[in-house]
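Student: sequence and predicted structure, then a few things I'm wondering about:
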Amino acid sequence: MLAASAALAQPKSHATPHQPVAPLHAQACAGCHGQNGAGQGGTPILAGYDPAAFVRVWGEFRNNQRPTATIMNRIARGYSDDEVAALAAYFASVKR
């Protein structure tokens, strides 16, 4: 009975084999880049983005090397390197 209670208390993952679990901070990206990085409007698609390129571009935003950016140059400064790496891994794992 205790084993059954413990099993019921375990959090359930809402991920499917086709949709990995997003890190919590990826939810902030959805406002501009769409759910799961699918893209919307004129913003780039993040789903399937190469993780090394993601980290490089993020650094360019953070270091003001993309002066035509409207808001990402400010947003990028608020994330740690570990958070950026987690975002890069997540978006790389999402299928387009």
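Tutor: That came in fine, so what should we check first?
Student: make it CA atoms for all contacts and neighbour counts henceforth
Tutor: OK.
Student: so what touches stretch 80-87?
Tutor: Residues external to stretch 80-87 that are found in contact with it (CA atoms under 8 Å, 6 or more residues apart in numbering): P23, H25, A26, P51, V55, W58.
Student: who wins for neighbours among those?
Tutor: In terms of neighbours by other CA atoms under 10 Å, those top out with W58 at 24 neighbours.
Student: contact partners for A30?
Tutor: A30 sits next to N36, G37 when contact means CA under 8 Å, 6+ apart.
Student: the helix or strand that it is a member of: which residues count as buried?
Tutor: Secondary structure from DSSP states H and E places A30 in helix 27-33. Applying a neighbour-count criterion of 16 or more other CA atoms under 10 Å, one finds C29, A30, C32, H33 buried in helix 27-33.
Student: this is the comparison structure:
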Amino acid sequence: MRIKLALISLCLAGTAGIAQAKDPNLGRNLAATCANCHGTNGKSVGGMDSLAGEPKEKLVQKMADFKSGAKPASIMHQISKGYTDEQIDLIAAYFAAQK
């Protein structure tokens, strides 16, 4: 019984990843969480950096630096650890496409 439950759980977890990969709006949806600090669509109106139009590679590297602790931050080091590398890539691609 426990083996069946574990197998079912594993299958469901695997299909969740597939469902996310097929969502064409996933990058936009994930990036929406950044709006409070970095502005709608990454266009900051305050003291935070704007993310819109930045090169994807630069944004991915910044997130990796926050995630590893190489770049000091007040909160981004915690936020970045909540995303997978694939999700960070999607977020960076979304912001890079904004003008």
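Tutor: Received it, and whenever you're ready, just let me know what you need. All values reported here derive from a predicted model rather than from experimental measurement.
Student: need the contacts of stretch 80-87 of structure 1 in CSV (columns: secondary structure).
Tutor: Below are those laid out as CSV (DSSP: H, G, I helix; E, B strand; the rest coil):
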residue, secondary structure
P23, coil
H25, helix
A26, helix
P51, helix
V55, helix
W58, helix
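Student: would you format those as CSV with distance to Q65 of structure 1 included?
Tutor: Below are the contacts of stretch 80-87 of structure 1 laid out as CSV (distance: CA to CA, whole Å):
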residue, distance to Q65 of structure 1
P23, 26
H25, 23
A26, 23
P51, 19
V55, 14
W58, 10
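Student: and these, which is closest to N73 of structure 1?
Tutor: Nearest to N73 of structure 1 among the contacts of stretch 80-87 of structure 1, counting by CA to CA, is W58 at 8.4 Å.
Student: neighbours of the closest residue to the closest one other than its chain neighbours, how many?
Tutor: Distances taken as CA to CA, 6 or more residues apart in numbering place A76 nearest to W58 of structure 1, at 6.3 Å, with adjacent residues excluded. When neighbours are counted by other CA under 10 Å, A76 of structure 1 registers 18.
Student: A76 of structure 1 maps to what in structure 2?
Tutor: Aligned against structure 2 by TM-score structural alignment, A76 of structure 1 finds its counterpart in S80.
Student: now G31 of structure 1
Tutor: Under the alignment (TM-score structural alignment), G31 of structure 1 pairs with N36 of structure 2.
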